[in-house]
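Asks: coordinates for the following, if possible.
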Amino acid sequence: MSDGARTGDDSNGSVLVTGGTGFLGLHTCQYFRDRGWDVTAFDLKPFDAADDTDDIDFVEGDVRSEASVTDALEESGATSVVHAAAALPLWDADRIRETTIDGTRNVLWAATDRDVERVCYVSSTSVYGTHDEHPITEDSPLDGVGPYGRAKIQAEKICRDFRRMGLCVPVLRPKTFVGPQRLGVFQVLFDWIEDGANVPLVGRGNNRYQLLHVRDLVSAIELMLTGDEDEVNDTFNVGADEFATMREDFQAPIDYAGTGKRTIGTPAFLTVAVLRVLDRLNLSPLYPWVYETAHEDSYVSVEKLKRLGWEPEYSNREALVETYEWYLENYEVDEVDDETGLDHRVAWDQGALAVAKTISKRI
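Replies: The predicted structure is shown next:
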């Protein structure tokens, strides 16, 4: 393994990005391409035709197959891997386990066999569950919510196993991240704002809920691949440095839209109960990790990562407003889209929430 550090503008760097055509994957591929790296995206489906992917190679494959990952590494000649492939919380439990746990093991074995220098694993702050004490640090207890959070915990254990075997495996735990190209659950929010509806919150909205801009996450990934190996071969939280309450931050894109509407607090216990029922009936795009935690404080310390020189550029409000700007300029409804819940880059069917939006517009 390499003992030294590379610089971010090293044109000889080569990286394979798993999940490379998804939301985070696309931004990661573009970021490293722009810095002179040889970049290969590895994913089940190709880029969209409108994506800026000049000089980015694509290899079709599945992280659930070690042979598929090995073939991609051989074809790309990558010396580093960003393992961003992930199962979303709305997927079924079996596929979450196969993608997150088995997929991570496959990527790390293939990387070891191919003498890859580093594998940066993108985990999640969902490994913490909910906590009474904040900010949450990397040493806080882990209590993952649902199959998604528990699978991330198991995948991190596998990363630690491979560290002991000599592979450099930095692990990042990002907060929910937004930015251009982000749809998914945030498309629901933006659709309500564009249509001039008030935006109801789960709870009163007085809780502090940290977000993250995807470009700040990608800059952290760059640090993991270029920083001193002894320093980065560890686990780090990633999140915005500037954030207020949920009510205040989510008001920012509403104010930008100029509709005169506002965020509206609700009784948390009642709202959660209703969303649980809608979830069981498959009438809501919101999964438990969203509605069970949205009324709680949720923010992490990023001091450990900042000590390595990382500095976030975006506040919560700036990240939300820029993402909403992109949405207004670029989003077009795709009536035939059938990938609801499977990708952050597609719109999700609002189900019963569409009725709630109509009511909210009249308040």
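
Asks: from here on, just use CA atoms for contacts and neighbour counts.
Replies: OK.

Asks: where's T104 relative to Y299, distance?
Replies: If you measure T104 against Y299 using CA to CA, to the nearest Å, the figure is 26 Å.

Asks: again with D48
Replies: From D48 over to Y299 the distance is 33 Å, taken as CA to CA.

Asks: so which of these two has more stuff around it?
Replies: Looking at D48 and Y299 with other CA atoms under 10 Å, you find the greater number of neighbours at Y299, namely 26 against 10.

Asks: for the more buried one, which non-adjacent residue is spatially closest?
Replies: With CA to CA, 6 or more residues apart in numbering as the criterion, Y299 has its nearest non-adjacent residue at 5.0 Å, and that residue is Q210.

Asks: and E311, how many neighbours?
Replies: E311 is flanked by 18 other residues according to other CA under 10 Å.

Asks: contacts only, for T100.
Replies: Contact criterion CA atoms under 8 Å, 6 or more residues apart in numbering gives A85, A86, A87, A151, K152, A155 as the residues in contact with T100.

Asks: run the last query once more with 6 Å
Replies: By CA atoms under 6 Å, 6 or more residues apart in numbering, T100 lies in contact with A86.

Asks: and the one 5 residues further on, by the same measure?
Replies: Residues touching R105, when contacts are defined by CA under 6 Å, 6+ apart, are absent altogether.

Asks: ok, back up a step: the residue nearest to Y299 reaches D297, doesn't it?
Replies: No. Counting by CA atoms under 6 Å, no contact exists between Q210 and D297, whose distance comes to 8.5 Å.

Asks: and for comparison, fold this next one:
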Amino acid sequence: MAVHLVTGGSGFVGAAIVRRLGERGEGVRVFDLRRAPDLPQGVTFIQGDILDEAALGAAMQGVAYVHHTVALVPLTKADARYDRVNADGTALALACAARAKIRFFSHLSSSAIFGAPSAMPVTAATPLAPIEAYGRAKREADERVRAAQAAGLLPTACIRPRTILGPGRLGIFSILFEWIRDGASVYVIGDGNNRFQFVHVDDVAEVSIQACLQERPGCYNVGTDRFGTLREDLSWLIAQAGSRSRVRSLPAGPAIALLSCLDRLGLSPLAPWHYLTYHRPFWYESGPVAEQLGWRPRFSNRDMLLDGYRWFVDGGAAADASIHRSPTRQGVLRGLKAVSRWL
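Replies: I've put the predicted structure just below:
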């Protein structure tokens, strides 16, 4: 039985990989700072920091495959620590994996490495042009993973998901789901008529698993093949929820300027990646991943929005969970929510 190490296995995507590997009967080991309260039975947990070379190297002994999901996400607003954890941590994981003679290394990258591309869809030829600190650190990590493959150190894959949803995802989506549940208006930057692609956490997990099991190096842009505009999909969710919420537009220029100011003052949970890109069209072409791995997305935008919303209203928020698995403090946005309920 092959053993898989999931770094960041207590996080949103990492936990999904752990669960799906367990369902397949694979051996699973988790390396993380905290033990998830819902860690499946039979999974070995190793507590450690991704920057602790000795602990990380020890965790990789006897491992065949690594799924590297550790990262500081945009909500952390980590500034200089993005480079340390997301880029340097990845480089250290690669070095430890090479010494341990890992058979395959799958790295969870990000669509933030593309920034705000002007041409759609994003393809293998789209340049990496991040526009904020998180995306720049993830680009550096992505480049180091590809460099390790090119240098013959070990075979690797870069999994580049669109915005990830599904049961268990909270973070900024806890704000969206709460406002819909409570009948508050939902605001979008611009008119909301931008086509916007999500991806289900189980689909992302399956791509990482298939890349490892097939030992198929490459860069995999992963998103659903069924999605509409942001306004269409949010309006559909509101209707399914039976909410009196409405989707309302904010003028892009003033909204971005205000959110940027609130961000700098520490009064808003939204980070630059959110307010600089969510009003723009963004989607991947789906064909290449299907051709390379034989994979097809199981979930549409609407499937995953509804799954996530129902999980939220059923009281799914977990204590002592990672940032994407925990509700987000709303700051001054809570005042906007209170006003919007009466507009």
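
Asks: quick one on the thing from earlier: and the residue nearest to Y299 of structure 1, how far is that from L217 of structure 1?
Replies: Q210 of structure 1 sits at a distance of 13 Å from L217 of structure 1 (criterion: CA to CA).

Asks: ok, now D297 of structure 1?
Replies: From D297 of structure 1 to L217 of structure 1 the distance is 21 Å (CA to CA).

Asks: of the two, who's got more company?
Replies: L217 (26 against 21).

Asks: what lines up with that one in structure 2?
Replies: In structure 2, the position corresponding to L217 of structure 1 is occupied by V204, as judged by TM-score structural alignment.

Asks: which SSE is that match in?
Replies: Remark: V204 of structure 2 resides in helix 201-213, with elements defined by DSSP states H and E.

Asks: which is the succeeding secondary structure element to that helix?
Replies: Secondary structure here is assigned by DSSP H and E; on that basis, the next helix or strand after helix 201-213 of structure 2 toward the C-terminus is strand 218-222.

Asks: what span of structure 1 is the helix or strand that that next one is followed by aligned with?
Replies: Heading C-terminal from strand 218-222 of structure 2, the first helix or strand you meet, by DSSP H and E, is helix 230-241. On structure 1, the counterpart of helix 230-241 of structure 2 by TM-score structural alignment is residues 246-257.

Asks: just the buried positions in the lengthiest helix in structure 1, please.
Replies: Within structure 1, and with DSSP state H defining each element, the longest helix by residue count is helix 146-164. Of the residues in helix 146-164 of structure 1, those scored as buried under the neighbour-count criterion (16 or more other CA atoms under 10 Å) are 146-156, 158-160, 162-163.

Asks: cool, and stretch 60-77 of structure 1?
Replies: Taking 16+ other CA under 10 Å as the basis for neighbour counts, the residues of stretch 60-77 of structure 1 that come out buried are 61-66, 68-70, 72-73, 76-77.

Asks: now do the SS call for P285 of structure 1.
Replies: coil (DSSP: H, G, I helix; E, B strand; the rest coil).

Asks: list the contacts of it.
Replies: Contacts were defined as CA under 6 Å, 6+ apart; by that measure P285 of structure 1 touches Q350.

Asks: tell me the counterpart of it in structure 2.
Replies: Using TM-score structural alignment as the criterion, P285 of structure 1 maps onto P269 of structure 2.

Asks: isn't V66 of structure 2 up against G8?
Replies: No. Using CA under 6 Å, V66 of structure 2 is not in contact with G8; the gap is 10.9 Å.

Asks: list residues touching both of the two?
Replies: Common contacts of V66 of structure 2 and G8, defined by CA under 6 Å, 6+ apart, are absent altogether.

Asks: look up how far A157 of structure 2 lies from G287 of structure 2.
Replies: G287 of structure 2 sits 17 Å away from A157 of structure 2, taking CA to CA as the criterion.

Asks: tell me the SS of V81 of structure 1?
Replies: At V81 of structure 1, secondary structure determined by three-state DSSP is strand.

Asks: how about it, what does it touch?
Replies: Listed by CA under 6 Å, 6+ apart, the contact set of V81 of structure 1 reads V15, L16, V17, V119.

Asks: which one in structure 2 is aligned with the last one?
Replies: When you say that, I think you mean V119 of structure 1. Residue pairing (TM-score structural alignment): V119 of structure 1 is matched to F105 of structure 2.

Asks: now the strand or helix carrying that match: buried residues?
Replies: Element membership for F105 of structure 2, per DSSP H and E: strand 104-108. Taking 16+ other CA under 10 Å as the neighbour-count basis, strand 104-108 of structure 2 is seen to contain the buried residues F104, F105, S106, H107, L108.

Asks: of all the residues you listed, which comes closest to G335 of structure 2?
Replies: L108 (35.4 Å; CA to CA).
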